[in-house]
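Dropping the sequence and predicted coords here.
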Amino acid sequence: MEILFISTIAGLLQGLTGFGAGIILMLYLPYLYPVIQCSGIIGIICLFLSLIMALQYRKFIELKKVLIPLSIYILISTITIVIGPSLNSSYLKKGLSLFFILLSFYFLFIKKKNTQIKMSIFISLFCILISSICDGLFGIGGPLMVIYFKNKTDNQNEYLGCIQLFFLVNCIYNTILRIINDILLPQHLSIILISIPAICLGLLIAKKISYQLNINFINKITYLIIGLSGLFNLIA
């Protein structure tokens, strides 16, 4: 089945970069379900994915680096999930896609290798706000939070631990909210149960090969995924 292959790739990318599973799944699931329902399906799949990775990197988690962005993120995504079904989100999605393409281009071709973005309060809030809105509408909140946590953490293990705990708590909360608002329905259970083992297989593959890859290569993969997700959503 196509969903098995796609879910395995989603798990592989999540294991290498700390995000990406939701993006890969969102490229396929809208052919089966309305976009707002896809966000609920992706949310519960990513819940299990984030749980596995958060446990794997639990020793490296810095809780204080997670709590503040998580509090803001949950507040904004709550509002977005509640009003999301009544919105025509097509224009927002196209604009967001273009932004992801430009962001990817900057990191891959313009930004110097050894320079860091200075995460001012304004830039930090921008990353959190836009990501939480995207998560509420499309189930994709990863790209800008990757930028945020990569600049707030000291190494790859701490980054993976913090961002997976962040996603885990957020996925649990948003899944409950989507069930309450009849976005996530019983008929979605079958595809969720099919996807989770395949994603776990992808994670296992990522764990086996990650030690053979250097951090610069992983970062390039991360930003390439951001750009490709924007491109696919722009033309979809």
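Nice, I can see it. Numbering: from 1, shown residues only.

Only C-alpha atoms from now on, for both contacts and neighbour counts.
OK.

helix, strand or coil for Gly202?
Look at Gly202: counting by DSSP: H, G, I helix; E, B strand; the rest coil, its state is helix.

ditto for Leu189
Assignment for Leu189 (three-state DSSP): helix.

quick one, what contacts it?
Shown in contact with Leu189 (Cα atoms under 8 Å, 6 or more residues apart in numbering): no residues.

How much space separates it from Gly40?
Here Leu189 is placed at a distance of 11 Å from Gly40 (Cα to Cα, to the nearest Å).

same thing with Asn157?
Distance, Asn157 to Gly40, using Cα to Cα: 28 Å.

the more surrounded of these two?
Gly40 (29 against 16; other Cα atoms under 10 Å).

quick one: that one and Ile180 touch, right?
No - judged on Cα atoms under 8 Å, Gly40 makes no contact with Ile180 at a distance of 11.3 Å.

where do the helices sit along this protein?
For the chain, helices defined by DSSP state H occupy the ranges 2-17, 21-28, 35-56, 64-83, 90-105, 121-138, 142-152, 156-180, 189-210, 215-235.

what's the closest of those helices to Lys113?
Smallest distance to Lys113 across the helices of the chain (Cα to Cα): 8.5 Å, for helix 215-235.

What residues sit buried inside the closest one?
Within helix 215-235, the residues that count as buried by 16 or more other Cα atoms under 10 Å are 218-219, 221-231, 233-234.

same question, stretch 155-166
Neighbour counts over stretch 155-166 (16+ other Cα under 10 Å) mark 157-166 as buried.

Now tabulate those in a markdown table and tack on distance to Gly84.
Listed next are the buried residues of stretch 155-166 as a markdown table, based on distance: Cα to Cα, whole Å:
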| residue | distance to Gly84 |
| --- | --- |
| Asn157 | 34 |
| Glu158 | 33 |
| Tyr159 | 30 |
| Leu160 | 29 |
| Gly161 | 30 |
| Cys162 | 28 |
| Ile163 | 25 |
| Gln164 | 25 |
| Leu165 | 25 |
| Phe166 | 22 |
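
here comes the other one, which I'd like you to weigh against the first:
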Amino acid sequence: MVIELVLIFIILLCGSFVQGVSGFGFGLIAMSFLPFLFTVKESALLVITLTFILSLSIAVQLFKHIQWKSLLVILSAALIGRVGGFLILHNYGDMDILKTFLGLFLITVVIYLFWNESPNPEKKVNGTWLPIVLGLSGGLMGGIFAVGGPFFVFYFLLVFHDNKYAYSANLQVTFVITAILTITLHGVSGDFSMEFISYFLVGLVSVLIGSRIGIHYFAKLSQQNIKRLAAVVVAIAAANLILFG
């Protein structure tokens, strides 16, 4: 039990640090390793709940940079996607096959992180179908695997390519609001166990420490290098999930 809690603390500390530095990555890191200890359902619920705390902590610090009008379409679509994600996780979250699907999705995200090009500042960002598609996709994947961040990252990098504080602030608000919906739906459905409390408390301390450190180094470390390092770690874990999950 003690070793398990230590492993959870380390995994979540690394994930929260990456999120504090780059704006996302907590779910990617955490969901790459937690399913080796729990089911996908248990892992996702822990990550989503802690994402709420972590993102709220960062959003409060960057509150003045939030641009609410830019959130309307993508956030509305994300909430719809989260309902679909809830239905799948609630009914099938204990099945081992989800670990394979999670591994495949993580590999896809790694490919995106490595080959994603910098946004073109002169290219006009579509304000209708693009945020709808990305919002639905991010909401669905976030609701099932707690790793819907890349879809939102892609959109907000396009919209706020010249303002990394607005990018991070709007990203965190999206995580906060979608997490509230998911936590409420699973709470009403009785998906949280008593053991969850101990894991949550350990995770809470971990993410608060990790995010503080990450925010401290936000302006000092290269976001791109942090993402690449995280991508390598996620790729290794994803391969293990596919082969041995």
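Sure, I can see it. Note that this is a predicted model, so its numbers are computed, not measured.

and the gap between Arg212 of structure 2 and Gln19 of structure 2?
Distance from Arg212 of structure 2 to Gln19 of structure 2, by Cα to Cα: 10 Å.

When the two are compared, which one has more neighbours?
Between Arg212 of structure 2 and Gln19, counted using other Cα under 10 Å, the more crowded position is Gln19 (30 against 18).

And stretch 116-136 of structure 1, how far out from the chain middle?
The chain centre lies 14 Å from the centre of stretch 116-136 of structure 1; the measure is Cα atoms, centre = their mean, to the nearest Å.

what span of structure 2 lines up against stretch 126-135 of structure 1?
Under TM-score structural alignment, stretch 126-135 of structure 1 corresponds to residues 133-142 of structure 2.

In structure 2, what residue corresponds to Arg178 of structure 1?
Taking TM-score structural alignment, Arg178 of structure 1 has His186 as its aligned residue in structure 2.

what's near enough to touch its match?
86, 90, 192.

ok, and the most crowded of those?
Per-residue neighbour counts (other Cα under 10 Å) across the contacts of His186 of structure 2 peak at Phe86, which has 23 neighbours.

got a list of contacts for stretch 27-46 of structure 1?
Residues from elsewhere that reach stretch 27-46 of structure 1 (Cα under 8 Å, 6+ apart): 6, 21-22, 25-26, 84-85, 135-140, 168, 171-172, 174-175, 178, 183-184, 188, 192, 195-196, 229, 232-233.

Does Gly143 of structure 2 touch His90 like I think?
No - in this structure, Gly143 of structure 2 is not within contact of His90 by Cα under 8 Å, at 9.8 Å.

Asn120 of structure 2: neighbour count?
The burial count assigned to Asn120 of structure 2 is 11, neighbours taken as other Cα under 10 Å.

same deal with the one 5 residues further on?
A count of nearby residues for Val125 of structure 2, using other Cα under 10 Å, gives 13.

any idea how far Pro131 of structure 2 is from it?
Val125 of structure 2 sits at a distance of 9 Å from Pro131 of structure 2 (criterion: Cα to Cα).

swap in Tyr92 of structure 2?
28 Å.

Just want to know which of the two has more residues nearby.
Counted by other Cα under 10 Å, Tyr92 of structure 2 and Pro131 do not tie: Pro131 has more neighbours, with 27 against 15.

So what does Pro30 of structure 1 match up with in structure 2?
Taking TM-score structural alignment, Pro30 of structure 1 has Pro35 as its aligned residue in structure 2.

list the buried ones in stretch 119-132 of structure 2?
131-132.

Leu5 of structure 2: which element?
helix 2-22 (DSSP states H and E).

which residues are contacting that helix?
Applying Cα under 8 Å, 6+ apart, the set of residues contacting helix 2-22 of structure 2 is 24-30, 33-34, 37, 54, 58, 168, 199, 202-203, 206-215, 217-218, 221, 223-224, 226-227, 230.

For PyMOL, write the select line for the buried members of those.
To isolate in PyMOL the members of these that are buried, counting by 16+ other Cα under 10 Å, one can use:
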select buried, resi 24+25+26+27+28+29+30+33+34+54+58+168+203+206+207+208+209+210+211+212+213+214+215+217+218+226+227+230
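
re the thing from before, out of the helices of structure 1, the one nearest Asn114 of structure 1 is which?
Comparing these by their distance to Asn114 of structure 1 (Cα to Cα), the top pick is helix 215-235, with 10.2 Å.

What is that closest one packed up against?
Where contact means 3 or more Cα pairs under 8 Å, 6 or more residues apart in numbering; DSSP states H and E, helix 215-235 of structure 1 is packed against helix 2-17, helix 21-28, helix 90-105.

so what's the residue nearest the centre of structure 1 up against?
Closest residue to the average C-alpha location of structure 1: Gly142 at 3.0 Å, with Cα atoms, centre = their mean. Gly142 of structure 1 sits next to 19-20, 22, 131 when contact means Cα under 8 Å, 6+ apart.

would you list those in TSV and tack on distance to Ile74 of structure 1?
Shown next, in TSV, are the contacts of Gly142 of structure 1 (distance: Cα to Cα, whole Å):
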residue	distance to Ile74 of structure 1
Phe19	18
Gly20	20
Gly22	18
Ser131	11
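
Just the residues contacting stretch 228-236 of structure 1, thanks.
Contacts of stretch 228-236 of structure 1 (Cα under 8 Å, 6+ apart): 23-24, 27, 93-94, 96-101.

hmm, 7 Å instead?
Residues from elsewhere that reach stretch 228-236 of structure 1 (Cα atoms under 7 Å, 6 or more residues apart in numbering): 23, 94, 97-98, 100-101.

can you list those residues in JSON lines and add distance to Phe60 of structure 1?
Converted to JSON lines, those look like this (distance: Cα to Cα, whole Å):
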{"residue": "Ile23", "distance to Phe60 of structure 1": "25"}
{"residue": "Lys94", "distance to Phe60 of structure 1": "36"}
{"residue": "Ser97", "distance to Phe60 of structure 1": "32"}
{"residue": "Leu98", "distance to Phe60 of structure 1": "34"}
{"residue": "Phe100", "distance to Phe60 of structure 1": "29"}
{"residue": "Ile101", "distance to Phe60 of structure 1": "31"}
